[in-house]
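> Task: produce atomic coordinates for the following.
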Amino acid sequence: MQTLVMSFYLYILLLIVPLLVLLVILKPKSGYSGKKLPPGSTGWPVVGETMRFVLSGPQRFIRERRRKYSNDVFRTSLFGQKMAVFCGAQGNKFVYTKLFTPWWPESVSRVMFFPEYTDTPVNEVSAVMHSFVHEILKPDALKQYVRVMDAMAREHIESEWDGKGVVKVHPLAKKYTFDLAFRLFINVVDVEHVTRLFNHFRLITTGLFSVPINLPGTAFSKGVKGGKMIREELLKIISNRRKEMMERRENTPSSTDFLSRLLLVKDENGKYLSDKEISNNIIGLLVASYETTSTAVTFMLKYLAELPHIYDEVYKELMEISQSKKEGELLMWDDIQKMRYTWNVVCESLRLTPPGHGGFREAVSDVTFAGFTIPKGWKASWTVHTTHKDPECFPDPEKFDPSRFEGKGPAPYTFVPFGGGPRMCPGKEYARLEILVFIYNIVTRYKLERINPKEKIIFHVIPVPTEGLPLRIIPHSI
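Okay, the predicted model is just below:
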């Protein structure tokens, strides 16, 4: 038996070693002689350092390379692309300028979009959508959704939390944010239909930031499968909605959901968007609103369960709002504006455990930063991990201190969970509403206790509690 096992491993080595040698021999020359590129390593040919980035998590990956190469900017190779990772507040600020254009890894575009759009530049895929999103997600437009969010939060808590004693926060937060997104974006409320779509969508998020190798069982393969299924479902919904609106000869949507409004949007040539273009953009909205928001809710509740003095202050503020309302009365926009301390607590939670690592861009021409040249076409990454826990940006950075966000708050480009400058995430206000409404409904109902204070948090592309963050929920009436 031992001989058989040794023979097997020898056979594998004989296959792999020649392949690796061939890859090294065939590795193309850089072609950047005379340019002072950022220090760093591009790892193995083809795969680069993607596996290390995914397995160790962005935070550790970046920390190690800053220490080894440069505190300002270093080079690597991720998702099959040469990439410069910018660090610190100045690095963040630099990447947000017009010197860079939006870019997504191949795994993201191939999972999310129809095949004919995967090679289309990001700014072309979402050009019309960009202005539309800014319009529908600005504060004045979002006021009408506060009551819907509150009503859905109450329904969710009554069905999924009440009477449970112990709940796993992370999967429940994901379910809530997805259900809410489908209600507001598409106006789909049928439970079975939403559940089916939710299962497809979970496959999408599995493969978004993965090595784009489409073999059975890989995360990328699952993502591609989930993307195909949810696009098919969306096309049916879009086609039916378009038909209904044409039959009613609507020039303005009778519904406030985003899909009904998007069906009436025209591009720069005066043409309505195609069903596939609408599907691409709806999926983009869902991705942006789902994983990061549910993760933000999860870790906010984690800190509230761990820090009784913080919880007490949040409870006091939210109960003042609750007691000012009539029985059964839903939250209004003005109520959200009173949740100042609670939002500061959310921000401090986002600082310590950001739900996303940052974002990606592409250099539109050769650019220079910190004495190094980043060639045209290179990809660029900005990241939260180089400022959020920097003691120069946030003194005593491991301390949970919501007062950091009082007054003018942190210095520009140091607190960047939503990006910054002209590249600020247009969904910031939507996320703020969704998080505050949900936290309001939890805290005014329950005290929170951590079941396992030693539960591990895995930091891959997003932070994930390994046990789903089980909490004991104790109704205030007890």
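
> okay, CA-based contacts and neighbour counts for the rest of this
Fine.

> Which parts of the stretch 351-478 of the chain are helices?
Along the stretch 351-478 of the chain, the stretches classed as helices by DSSP state H, counting those that start in this stretch are 428-443.

> And the stretch 201-350 of the chain, by the same measure?
Listed in chain order, the helices of the stretch 201-350 of the chain (DSSP H, counting those that start in this stretch) span residues 219-247, 258-262, 275-306, 308-323, 333-337, 340-352.

> please give me the structure for this one as well, since I'd like to look at both together:
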Amino acid sequence: MSVLSIADNLRGLPPYGTDLSAFLLIAVTCLFIAWCFKRSRSAVDQRLPPGSYGLLPFIGETFPFLLDGPKYTRTRIEKYGPVFRSHLLLEPIVVVSGAQHVNTILATDDVIQLSFRSTKLLFGDSGFYSMNGEPHRMLNRSLRSAFTPTVMASLIQPMQNIVRERLHGWTKLGLIQGCEASKDIAITAANQLILGLDFKGAEFEKLKSCFSDYSDAFFSFPYDIPGFAFRRKVLINPSLDGFSILHTLLSTNSNLDQSDDSLTTRQVQDIALEMLYASQETLASSFCTLLMQLAENPRVLNDLRAELATNDIGPNDILDYKTLKSLPFLNDVMKEMLRYAPPIGGGLRKAVKDVEIAGYVIPAGWRILFSIEGTHKLCKYNGDVETFDPYRWKKLRVEDPHHSSRFDFIPFGAGNRTCVGQDYAKDLIKVFLLEISRCIDWQMVNGMPDIASCPIPLPRDGLPLSVKPFDMKKFKEIHESSNLASEA
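Coordinates of the predicted model:
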């Protein structure tokens, strides 16, 4: 191409100054929009709690939150205080800890329950935890009628049978994986006692596998993107559809009242699926914490056994509701476990109006995460809150007999969203705690393990345990002889 032809082509282009003017106009417009956004954001930020949105767009502080939730909460409380802002799971959010502030969030009508997208996709739109307002209140009343003291009293002996059968299997094996063994107990109890089913063998293993996949998908990125856990575990695996699983399960349950039209079949299935998942994961976490902490604190385990011996509970005595209620130290150990390592780290809410809290404002539409773990660590209990110490509760009863823990001890939530099945969970935990105290001795093969905090606190190494039978009869005889000697 000649120089003249190039010059001819250039003559057909707009003048250079026109292009520059257009570029400058676009640049100035973009800068003005950015300035307006920053100014409006600054105006909002002046009313928001202190905090940080993180360095990564959209992602924010999601990674440190998912990798170690308790550490994330603790370090930011130390830096910003009990109410701070952040950016988690693609959304701006305010994290709230402390009894007074949690009370503010849970007591106001300006905040509603909010579920993760994965929760709705996995458990259905009609699930209990996806509801708000009057539908939730009606369903809450219906579900609570299934967990009355009379019903719970009738479940103690079946709980005992399930736990003892599994513990006997542990001693025969000698070496077990504590996490899987704990899940076995939790899901067996849920199937038999909540759904009235009794799956064994291959059916039981298939059900466990399905719920393991649900757990993996629960906190994954909930979109149909190749390579992501949610797609691998749910969208390409039809056996994980909640309707398909529970249609099969509930169709075999002769106790299901087909004439009751207060709940649709789909609602029953969604609710049952939620209860199965919640009971398996959270109770397994609680069992693992007890196994770890009692192995690490032999004095506590010895005092538990002493309480059983003092109350004349032998190695094979049948348990009942009254017995469980008559063991204060057993209850203190359970309570300390729930304080020290709550299986659920917090609850998600959404502000439907601007909410004032601690002198700040949470704008309408923002997400709110109330931290159970953070609240427990902020409250003024006796002793070091970072230490597993069941003895703190007796001291607290003596020093402050009128102490109310409505919002400073909230392992099952608080307010009108308190966990419906908390009595079932507490009774099963106490039965498990009592039976491991009098039936087995165990040691952690690898010592105290690291804990994966998301979505449920569980040992990263699976908690390998060396297990052998414990002679409660001999312990009881030695304890009684010791008491007689001390009285002489």
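
> out of the helices of the stretch 201-350 of structure 1, nearest to His476 of structure 1?
In terms of C-alpha to C-alpha, the element of the helices of the stretch 201-350 of structure 1 nearest to His476 of structure 1 is helix 308-323, at 10.8 Å.

> mind listing what's buried in the closest one?
Within helix 308-323 of structure 1, the residues scored as buried using 16 or more other C-alpha atoms under 10 Å are 310-311, 314-315, 317-319, 321-322.

> Name the nearest residue to the residue most central in space within structure 1, ignoring sequence neighbours.
When structure 1 is reduced to its mean C-alpha position, the nearest residue by C-alpha atoms, centre = their mean turns out to be Thr292, at 3.8 Å. Nearest in space to Thr292 of structure 1, with sequence neighbours left out and distances taken as C-alpha to C-alpha, 6 or more residues apart in numbering, is Pro355 at 5.0 Å.

> do the same with Val416 of structure 1
Val384 (5.9 Å).

> now the buried residues of helix 308-323 of structure 1 as JSON lines including distance to Glu467 of structure 1?
Converted to JSON lines, the buried residues of helix 308-323 of structure 1 look like this (distance: C-alpha to C-alpha, whole Å):
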{"residue": "Ile310", "distance to Glu467 of structure 1": "24"}
{"residue": "Tyr311", "distance to Glu467 of structure 1": "22"}
{"residue": "Val314", "distance to Glu467 of structure 1": "26"}
{"residue": "Tyr315", "distance to Glu467 of structure 1": "26"}
{"residue": "Glu317", "distance to Glu467 of structure 1": "30"}
{"residue": "Leu318", "distance to Glu467 of structure 1": "29"}
{"residue": "Met319", "distance to Glu467 of structure 1": "30"}
{"residue": "Ile321", "distance to Glu467 of structure 1": "33"}
{"residue": "Ser322", "distance to Glu467 of structure 1": "32"}
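
> Among those, which one lies nearest to Val169 of structure 1?
When the buried residues of helix 308-323 of structure 1 are compared for distance to Val169 of structure 1, the smallest value, 16.6 Å, is given by Tyr311; criterion: C-alpha to C-alpha.

> Quick one: residues contacting the closest one.
Taking C-alpha atoms under 8 Å, 6 or more residues apart in numbering as the contact definition, Tyr311 of structure 1 lies against 304-305.

> Can you find the partner of it in structure 2?
Aligning on TM-score structural alignment places Tyr311 of structure 1 opposite Leu301 in structure 2.

> next one: Ala141 of structure 1
Matched across to structure 2, Ala141 of structure 1 falls on Val151, judged by TM-score structural alignment.

> From Thr323 of structure 2, how far out is that match?
Relative to Thr323 of structure 2, Val151 of structure 2 is positioned 16 Å away (C-alpha to C-alpha, to the nearest Å).

> any idea whether Lys143 of structure 1 is helix, strand or coil?
Per DSSP: H, G, I helix; E, B strand; the rest coil, the secondary structure class of Lys143 of structure 1 is helix.

> hang on, it packs against Trp333?
Yes: contact between Lys143 of structure 1 and Trp333 holds when scored by C-alpha atoms under 8 Å: they sit 5.7 Å apart.

> what residues are shared contacts of these two?
Residues touching both Lys143 of structure 1 and Trp333 by C-alpha under 8 Å, 6+ apart: none at all.

> coming back round to it: what's the match for the residue nearest to Val416 of structure 1 in structure 2?
Using TM-score structural alignment, Val384 of structure 1 sits opposite Ile372 in structure 2.

> Give me the distance between that match and Glu356 of structure 2.
Counting by C-alpha to C-alpha, the gap from Ile372 of structure 2 to Glu356 of structure 2 is 20 Å.

> Repeat that for Phe329 of structure 2.
Using C-alpha to C-alpha, which is the criterion applied here, Phe329 of structure 2 is 40 Å from Glu356 of structure 2.

> Neighbour count for the two, which is higher?
With other C-alpha atoms under 10 Å as the criterion, Phe329 of structure 2 and Glu356 differ in neighbour count, and Phe329 comes out ahead with 19 against 14.

> The more buried one corresponds to which position in structure 1?
With TM-score structural alignment as the criterion, Phe329 of structure 2 pairs with Tyr341.

> three-state assignment of Arg75 of structure 1?
Arg75 of structure 1 falls in the strand class when you classify it by three-state DSSP.

> now the one 10 residues further on
The three-state label given to Val85 of structure 1 by three-state DSSP is strand.

> And it, what's its match in structure 2?
Correspondence of Val85 of structure 1 to structure 2, assessed by TM-score structural alignment: Val95.

> what sits against that match?
Applying C-alpha under 8 Å, 6+ apart, the residues near Val95 of structure 2 are 82-86, 368-371.
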